[in-house]
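> here's my sequence, what's the structure:
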Amino acid sequence: MTTVTGATEDKKMPLLDHLIELRQRMLWSVGSLLLMFLVCFFFAEYVFDFLAQPLADVLLDGREDSRPPRLIFTNLTEVFFTYVKVAFFAAAFICCPIFLVQLWLFVAPGLYKHEKSAFAPFLAATPVLFFVGGSLVYFIIFPLVVEFFIAFETTGGNGNLPIELEQRVSEYFSLMMKLIFAFGLCFQLPVIMTLLARVGLATSKGMAAKRKYAIVGVFIFAAIFTPPDPISQLSLAIPIIILYEISIYMAKIVEKRRPKDEYDDLDDDADEDGGEEDGTTPAKT
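Purely as a prediction, here's the structure:
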């Protein structure tokens, strides 16, 4: 029996085998996520303390009285379910490379050699860019956001009541995760646009021509997914605009490489046809 590899093997694989392969990859991914969730839940309190550190730093530096800042909960189960969310978030982040590896193992047999070399860097760049976006939130954006809203506190006096922050545990975590996911997803823009350019659904000239519409859309997106203050909105909008310009540059590089890739496709198909005519099936390299 002739052994086939690469795209030829993928073409000859029955649909049922594809579904079985997909199920196996999903089982590996879900099993890894559940296992890591149990581990992360044991350390959920420490993970939450790490996420709450930017708020603690600003509050400790900004308060002039001796009353220490704190987080509160108003529901009996609030802290428990917040820790569950923290554990799931940490597990998903840690397991992200496993998800990407399983995705690669599923799609790689159906790709040509140059397609593998083009697709692999995007899989590697996805978690890195998400981590960069989340780090930007944690170290720069969120402290600025906290300082902006803390400025609305008042000490009271002269018959006026003081206005002080009493942040709930669940609300704080939701805000932090909202910002991290917003920035992390936005930092995937070069990956998405380059892939679209790779398959011909977007061009560098088209993206450059629609730059002004993209900028307007970016500020609308920033207004929706960030707190209603100009600092956080600009902090999200400006990096996205820079990433959009990087996407245009990456699309130009992809467009220059496309003729060579198309020639390689034709050459590979010709090798397949030649192998089928003489009764042999060539193996992809």
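> contacts and neighbour counts: CA atoms only from here.
Fine.
> list of residues touching stretch 76-84?
For stretch 76-84, contacts defined as C-alpha atoms under 8 Å, 6 or more residues apart in numbering pick out F41, A44, E45, F48, F73, V169, S170, F173.
> please, which helix or strand holds the residue lying closest to the fourth one once chain neighbours are set aside?
Spatially, and ignoring its direct neighbours in sequence, F48 is nearest to V86 (6.7 Å; C-alpha to C-alpha, 6 or more residues apart in numbering). Mapping V86 onto the secondary structure by DSSP states H and E places it in helix 78-107.
> so what does whatever helix or strand comes next after that helix touch, helix or strand wise?
Remark: after helix 78-107, the chain's next helix or strand is helix 113-136, criterion DSSP H and E. Applying 3 or more C-alpha pairs under 8 Å, 6 or more residues apart in numbering; DSSP states H and E, one finds that helix 113-136 makes contact with helix 78-107, helix 169-186, helix 189-198.
> could you dump the ones you listed into a markdown table and include distance to R63 and mean neighbour count?
Shown next, in a markdown table, are the helices and strands packed on helix 113-136 (distance: least, C-alpha to C-alpha, whole Å; neighbours: other C-alpha atoms under 10 Å):
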| stretch | distance to R63 | mean neighbour count |
| --- | --- | --- |
| helix 78-107 | 25 | 18 |
| helix 169-186 | 19 | 19 |
| helix 189-198 | 39 | 21 |
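> those: which one's closest to P259?
helix 189-198 (11.1 Å; C-alpha to C-alpha).
> now do the helix or strand following that closest one: which elements does it pack against?
Elements were assigned by DSSP H and E; along the chain past helix 189-198, the next helix or strand is helix 204-209. Secondary-structure packing of helix 204-209 (3+ C-alpha pairs under 8 Å, 6+ apart): helix 230-277.
> next, format the helices and strands packed on helix 113-136 as CSV and append distance to G62.
Formatted as CSV, those follow (distance: least, C-alpha to C-alpha, whole Å):
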stretch, distance to G62
helix 78-107, 26
helix 169-186, 18
helix 189-198, 36
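> select, out of those helices, the one closest to L136.
Using C-alpha to C-alpha, the nearest of the helices and strands packed on helix 113-136 to L136 is helix 169-186, at 8.0 Å.
> V128 and I140, how far apart?
Using C-alpha to C-alpha, to the nearest Å, one gets 18 Å for the distance from V128 to I140.
> how about H18?
45 Å.
> again with E147
Distance, E147 to I140, by C-alpha to C-alpha: 11 Å.
> I'd like to know how many residues surround V145.
21 (other C-alpha atoms under 10 Å).
> pretty sure T194 contacts S247?
Yes. T194 lies in contact with S247 (C-alpha atoms under 8 Å); the separation is 6.2 Å.
> chain center to the helix holding V86, what's the gap?
On the basis of C-alpha atoms, centre = their mean, to the nearest Å, helix 78-107 is displaced by 12 Å from the centre of the chain it belongs to.
> now that helix against helix 169-186, angle please.
20 degrees (axes from the mean of the first three to the mean of the last three C-alpha atoms, to 10 degrees).
> please generate a structure for the following sequence too, so the two can be compared:
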Amino acid sequence: MEANAASDKYMHIFEHLKELRKKLIISVISFAIFVVVAFAIHNQIVDLFIKFYSSIPSGGENKLFVNSIVEGMTTKIKISLITGLILSMPLHLYNIVAFIFPALNKKEKMCLAAALVCSFVLVIVSIYLSYFKILPISIKFLTDSDFIPQDVGLLLNYNTNLFYALYFVFWSIIGFQSPIVFVLLMAFNIVKRKTALAASRYIIVFIFIISAVVTPPDVVSQVGLALPLVILYFLAILVAKIFKFGE
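From the prediction side, this is the model:
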């Protein structure tokens, strides 16, 4: 009987490994497909971000320039890879959830389902704030006549300034997911609520440091990302208190 039990155990593990392999293959294939799609619609993707530079008052009609003959190609490849990763993220997340969901109890399943809904809402909020609000203000602030005289033209690098905008939106999306992770940690009693509240001053400093690292090097972008994250941090603690997580 012990031999049969051991055999069943190994078979169970083998089935899990087969399922994990299947999920990984699906994720890799989906990423590759989205990269190809992003490569095909590259110009439309670029237009979404370079439009912010068309309203700059300084300089001539052309705002962005390339500095080498390979810059256009390398930028297109990088844009396609990053866009493919972003577009395939929902499928990656689905595969992760589908893999671990059967092993969760009823309470854990409810917490995870609620977290997914909140995650989607925060993605929309982060895109709205970063793309439609903070990014235009940041570019306008940095190219204002207070810093660049009106009779001085601008020669902006295509790759650098395109990724200035893209990375800001990307890291905003990632950053806005941190409260979801934080609430889940308290829901599963990995982090205690009292500990989170006591460490808030250090977390605030950490948020501002991370914002300074991942955002473009200007105060507007850094504060624009850090302040919402600080608010969401305390909101996560409030949610945990309401539902008695992390006690």
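> need the TM-score between these chains.
The TM-score (TM-score structural alignment, normalised by the length of structure 2) is 0.86; 238 aligned residues with a C-alpha RMSD of 2.4 Å.
> one step back: so how much does the helix holding V86 of structure 1 differ from structure 2 once superposed?
For helix 78-107 of structure 1, the mean deviation from structure 2 after alignment is 1.8 Å (mean C-alpha distance after the TM-score superposition for structure 1).
> got it, and stretch 231-238 of structure 1?
Superposing on structure 2 and averaging over aligned pairs (mean C-alpha distance after the TM-score superposition for structure 1), stretch 231-238 of structure 1 comes out at 1.7 Å.
> so which bit of structure 2 is that stretch matched to?
Using TM-score structural alignment, stretch 231-238 of structure 1 lines up with residues 220-227 of structure 2.
> now the residue nearest to T215 of structure 2 when sequence neighbours are not counted: how far from V214 of structure 2?
Residue nearest to T215 of structure 2 in three dimensions, not counting chain neighbours: F168, with 5.5 Å by C-alpha to C-alpha, 6+ apart. Distance of F168 of structure 2 to V214 of structure 2, computed by C-alpha to C-alpha: 8 Å.
> then C118 of structure 2?
From C118 of structure 2 across to V214 of structure 2, the span is 23 Å (C-alpha to C-alpha).
> between the two, who's got more neighbours?
Neighbour count, other C-alpha under 10 Å: between C118 of structure 2 and V214, V214 has more, with 17 against 14.
> now do the contacts for the more buried one.
With C-alpha under 8 Å, 6+ apart, V214 of structure 2 has these contacts: Y167, F168, W171.
> please apply the same query to E19 of structure 2.
Contacts of E19 of structure 2 by C-alpha under 8 Å, 6+ apart are F99.
> pretty sure it sits in a strand.
No. E19 of structure 2 is assigned helix when assessed by DSSP: H, G, I helix; E, B strand; the rest coil, not a strand.
> residue in structure 1 paired with it?
Aligned by TM-score structural alignment, E19 of structure 2 pairs with E21 of structure 1.
> and the gap between its match and F106 of structure 1?
Separation of E21 of structure 1 from F106 of structure 1 (C-alpha to C-alpha) stands at 7 Å.
> cool, P259 of structure 1 as well?
As judged by C-alpha to C-alpha, P259 of structure 1 and F106 of structure 1 stand 27 Å apart.
> so what's Y233 of structure 2 up against?
By C-alpha under 8 Å, 6+ apart, the residues touching Y233 of structure 2 are P179, F182.
> sorry, wrong one. I was asking about A165 of structure 2.
Contacts of A165 of structure 2 (C-alpha under 8 Å, 6+ apart): F49, L135.
> what does it correspond to in structure 1?
Superposed on structure 1 with TM-score structural alignment, A165 of structure 2 falls opposite M176.
> over to K241 of structure 2?
K241 of structure 2 maps onto K252 in structure 1, by TM-score structural alignment.
> quick check: chain neighbours aside, which residue is closest to that match?
S204 (5.7 Å).
> how many other residues sit next to the aligned residue in structure 2 for E45 of structure 1?
Counting by TM-score structural alignment, E45 of structure 1 lines up with N43 in structure 2. Neighbour count for N43 of structure 2, taken as other C-alpha under 10 Å: 11.
> would you say A56 of structure 1 is within a helix?
Yes. A56 of structure 1: assigned to a helix according to three-state DSSP.
> burial of it, as a residue count?
Using other C-alpha under 10 Å, the number of residues around A56 of structure 1 comes to 19.
> any idea how far the residue nearest to it when sequence neighbours are not counted is from D61 of structure 1?
Once flanking residues are discounted, A56 of structure 1 sits nearest to P69: 7.2 Å by C-alpha to C-alpha, 6+ apart. Look at P69 of structure 1 and D61 of structure 1: by C-alpha to C-alpha, they are 10 Å apart.
> could you check which of those two has the larger neighbour count?
When neighbours are counted by other C-alpha under 10 Å, P69 of structure 1 and D61 differ, and P69 comes out ahead with 16 against 8.
> wait, a helix at the more buried one?
No. Judged by three-state DSSP, P69 of structure 1 forms no part of a helix; its state is coil.
> please pull up the equivalent of I137 of structure 2 in structure 1.
Aligned by TM-score structural alignment, I137 of structure 2 pairs with L144 of structure 1.
> thinking that match is in contact with I231, fair?
Yes. Judged on C-alpha under 8 Å, L144 of structure 1 makes contact with I231 at a distance of 7.2 Å.
> show me what counts as buried in stretch 131-148 of structure 2.
The neighbour-count check on stretch 131-148 of structure 2 (16 or more other C-alpha atoms under 10 Å) flags Y131, I134, L135, P136, I137, S138, I139, K140, T143 as buried.
> isn't the third one up against S221?
Yes. Contact between L135 of structure 2 and S221 holds when scored by C-alpha under 8 Å: they sit 7.1 Å apart.
> quick check: neighbours shared by the two?
F168.
> tell me which residue of structure 2 lines up with the residue nearest to F48 of structure 1.
So, by TM-score structural alignment, V86 of structure 1 is matched to I79.
> so who does that match touch?
A38, F39, H42.
> mean distance between the helix or strand harbouring the match of E45 of structure 1 and structure 1 after superposition?
Here N43 of structure 2, judged by DSSP H and E, is contained in helix 42-50. Comparison of helix 42-50 of structure 2 with structure 1 after fitting gives an average deviation of 1.0 Å (mean C-alpha distance after the TM-score superposition for structure 1).
> following that helix, which helix or strand comes up?
strand 64-65.
> which helices and strands does that following strand pack with?
Identification of packing neighbours for strand 64-65 of structure 2 by 3+ C-alpha pairs under 8 Å, 6+ apart yields strand 156-157, helix 158-175.
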